[in-house]
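# One predicted model, sequence on top.
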Amino acid sequence: MDTAKLKEWIGNSTESHDEITAFPVKALSATLDREDPAPVPGDALAPLWHWLYFLPLHRQSELGVDGHAKRGGFLPPVPLPRRMWAGGRLRFHQPLRVGETVSKKSTILDVNAKTGRTGSLAFVTVEHQYSGAQGLAVTEEHDIVYREEASPNATGPEPVAARTDEDWSREVVPDPVLLFRFSALTFNGHRIHYDHPYVTAVEHYPDLIVHGPLLAVLLLDLVRSNLPDATVSSFSFKGVRPTFVPQRFYVCGKRSLDGKSVELWIRHEGGALAMTATAELS
């Protein structure tokens, strides 16, 4: 892996536009089992729900064997076969609204490589800036990790025990229908989320993998459900351990003593930590 060559992509940028239409909002509400009123023009988009827009529209011939777009183009051509969403950091300056036309500017901020327990790893950090009618609305840093092909005999990382002192929790038992609906809503062709023979025989995971962004959305949805009048000003999250179908897990949250933030995490049924996050409130 020629890291110096990959670093030439730093600063690469692209811009696009999209309209915040009502249907994806209604569809994600149904997927999350929410009883929201039908959205109307002017309604504020919930934090993270901008992920329903600016979807990747690569032609079928431009896709790789894993269902992702082939390497190169905007993202650097990292020569490692497995790609995952590792985490991110977001600032919500003002809400995007249904009916708005929004612009998005994406820029490669950094590219790094290292050797870990499972072999070579590459990390790409992308910044996205979303602007609506009133100016900059969301600034996001998105961390992508690339890994070597899995070995059939590989073992996962040692589990880290998740905390159990939550103020609120929600039990979720993911199934293929939930993953399919979220993949469809985000036009995510990555086969690890819906193709059981592929994810088990090719990538050597035990079952379908729950999307990292879906877990992040569930975490902030917990805040919305328990603090409906709060405004989220920033959110950061990091994946710790994969979550698989049909593994029961708990979406957990604990408000800080001063009420200005919420610590959030995903705990597997066996007690292992899967994701950590922090939401700052204003």
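Cool, the structure landed. Numbering: from 1, shown residues only.
# Going by C-alpha atoms from here, please, whenever you check contacts or count neighbours.
Will do.
# what sits against residue 175?
If you count contacts by C-alpha atoms under 8 Å, 6 or more residues apart in numbering, residue 175 has them with 245-246.
# gap between it and residue 133?
From residue 175 across to residue 133, the span is 38 Å (C-alpha to C-alpha, to the nearest Å).
# Residue 260 now?
For residue 260, the distance to residue 133 - C-alpha to C-alpha - is 28 Å.
# before we move on, what about residue 240?
Between residue 240 and residue 133 the computed distance is 37 Å (C-alpha to C-alpha).
# quick one: which of those two has more around it?
A count of neighbours by other C-alpha atoms under 10 Å puts residue 240 above the other of residue 240 and residue 133, at 18 against 12.
# Just to check, the more buried one is in contact with residue 275?
Yes. Under the criterion of C-alpha atoms under 8 Å, residue 240 makes contact with residue 275 at 5.1 Å.
# just the strands in the stretch 101-250 of the chain please.
Using DSSP state E, counting those that start in this stretch, the strands of the stretch 101-250 of the chain run over residues 101-116, 119-132, 135-147, 168-172, 232-239, 249-255.
# and the spatially most central residue of the chain, what is it in contact with?
Centroid-nearest residue in the chain, with C-alpha atoms, centre = their mean: residue 213, separated by 2.3 Å. Counting by C-alpha under 8 Å, 6+ apart, residue 213 touches residue 85.
# rerun at 10 Å
Taking C-alpha atoms under 10 Å, 6 or more residues apart in numbering, we find residue 213 in contact with 48, 51, 85-88, 182, 186, 219, 237, 239.
# next up, a second structure to put side by side with the first:
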Amino acid sequence: MEHLRGWIGREAVAAEPVTADLVRKFRATFDEEPGDPRAGEAAPRLLHWCLAQPAVLTSALGPDGHPARGGFLPPVPLPRRMWAGGSLVFHDDIRVGDVVRRVSRVEEVTLKHGHTGPLCFVTVKHEVDAAGRAILTERQDIVYRGMEAAGTPSKPPEPAPEGAHRREVALSPPLLFRYSALTFNGHRIHYDLPYVTQVEGYPGLVVHGPLQATLLLRLATAIHGAPPARFSFRGLSPAFDTAPLTVNATPGGERLRLWTARPGGPVAMSAEAQW
């Protein structure tokens, strides 16, 4: 752990222009008419997850499709890496034509023990701006765990409730593949069925955490009529492409409680939006 904690304070800076073509492809992925985005037009929230991703050589990817360990992120010696959750504070909109810059910093590295074995959590803070204009501040929580984590829990989890607002999203390999392509994410659990079932032991393709978070934020925006100023989310259990995904919300004053689930299944991701 002392070696891994040596990564605390490590920084990385990346930038990329926001093109109209990226906005069109992002909208189309979420079954929204692509339209004709013009310079200066506000881009969809969470589009920044598609920007300035590391261009790692294919030969430098690990067996799971992730970049090999030990670059910006610490070389945690646990095989599974998942995006566990995070929180965002929005200061302004990203706009078509902006050059978006992200400054990332490793904030913390901690070791915990769960019922499936050791868990290593890495917290990363991102500051995103465009031409000096603050766009958002984000905390990203990454968890590393062992392969045994795919086993069936001893006690069946409680099924998720149905929200006051509820939408059903049809999951498909093309949807997951498109989102992986948009975010330049090579993680094989999202598109390689033989790998995810035979090596990692899951029953189907795993739905991206950021994809679920985007669906939840889009529902929150549709309900409230405006995007939230603050948004946080946490992954609780995996969701797979073997069944539709329900996206739920229940109002509570200026806050909106949100969650995703499979029909009859437990909460996959919980979230909260604030205005």
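In hand now; what should we look at? The model shown is predicted, which means the values in this text are computed figures rather than measured ones.
# TM-score for this pair?
For this chain pair, the superposition-based TM-score is 0.95 by TM-score structural alignment, normalised by the length of structure 2; 274 aligned residues with a C-alpha RMSD of 1.5 Å.
# Nearest to residue 27 of structure 1 among the contacts of residue 213 of structure 1?
Closest approach between those and residue 27 of structure 1, by C-alpha to C-alpha: residue 182, at 9.3 Å.
# what do we get in structure 2 for that closest one?
Taking TM-score structural alignment, residue 182 of structure 1 has residue 179 as its aligned residue in structure 2.
# Near residue 177 of structure 1, how many other residues are there?
Residue 177 of structure 1: 11 neighbours (other C-alpha under 10 Å).
# which residues are contacting the helix or strand containing residue 28 of structure 2?
Assessed by DSSP states H and E, residue 28 of structure 2 sits inside helix 20-29. Under the criterion C-alpha under 10 Å, 6+ apart, residues 31-39, 41-44, 46-47, 50-51, 95-97, 174-179, 182 lie in contact with helix 20-29 of structure 2.
# Tell me the secondary structure at the alignment partner in structure 2 of residue 88 of structure 1.
Superposed on structure 2 with TM-score structural alignment, residue 88 of structure 1 falls opposite residue 86. Put simply, residue 86 of structure 2 is strand when judged by DSSP: H, G, I helix; E, B strand; the rest coil.
# who's in contact with the counterpart of residue 121 of structure 2 in structure 1?
In structure 1, residue 121 of structure 2 lines up with residue 123, judged by TM-score structural alignment. Listed by C-alpha under 10 Å, 6+ apart, the contact set of residue 123 of structure 1 reads 78, 83-84, 86, 110-114, 143-147.
# The top helix by length along structure 1 maps to which residues in structure 2?
Identified as the longest helix of structure 1 according to DSSP state H is helix 212-226. Counting by TM-score structural alignment, helix 212-226 of structure 1 pairs with residues 209-223 of structure 2.
# Can you list the buried residues in the matching stretch?
Neighbour-count burial for stretch 209-223 of structure 2, counted by 16 or more other C-alpha atoms under 10 Å, picks out 209-220.
# That one vs structure 1 - mean distance after superposition?
Its matched residues in structure 1 lie on average 1.1 Å from stretch 209-223 of structure 2 after superposition (mean C-alpha distance after the TM-score superposition for structure 1).
# which of the contacts of residue 123 of structure 1 are buried?
78, 83-84, 86, 110-111, 113, 143-147.
# Neighbours of the aligned partner of residue 232 of structure 2 in structure 1, how many?
Using TM-score structural alignment, the equivalent of residue 232 of structure 2 in structure 1 is residue 236. Other residues near residue 236 of structure 1 come to 19 when the count uses other C-alpha under 10 Å.
# so what's the nearest residue to residue 236 of structure 1 once chain neighbours are set aside up against?
Of all residues not flanking residue 236 of structure 1 in the chain, residue 89 sits nearest, at 4.2 Å (C-alpha to C-alpha, 6 or more residues apart in numbering). Counting by C-alpha under 10 Å, 6+ apart, residue 89 of structure 1 makes contact with 127, 139-143, 234-238, 277-278.
# Could you check how far residue 89 of structure 1 is from residue 125 of structure 1?
11 Å.
# Mutual contacts of these two, please.
Counting by C-alpha under 10 Å, 6+ apart, the residues touching both residue 89 of structure 1 and residue 125 are 141-143.
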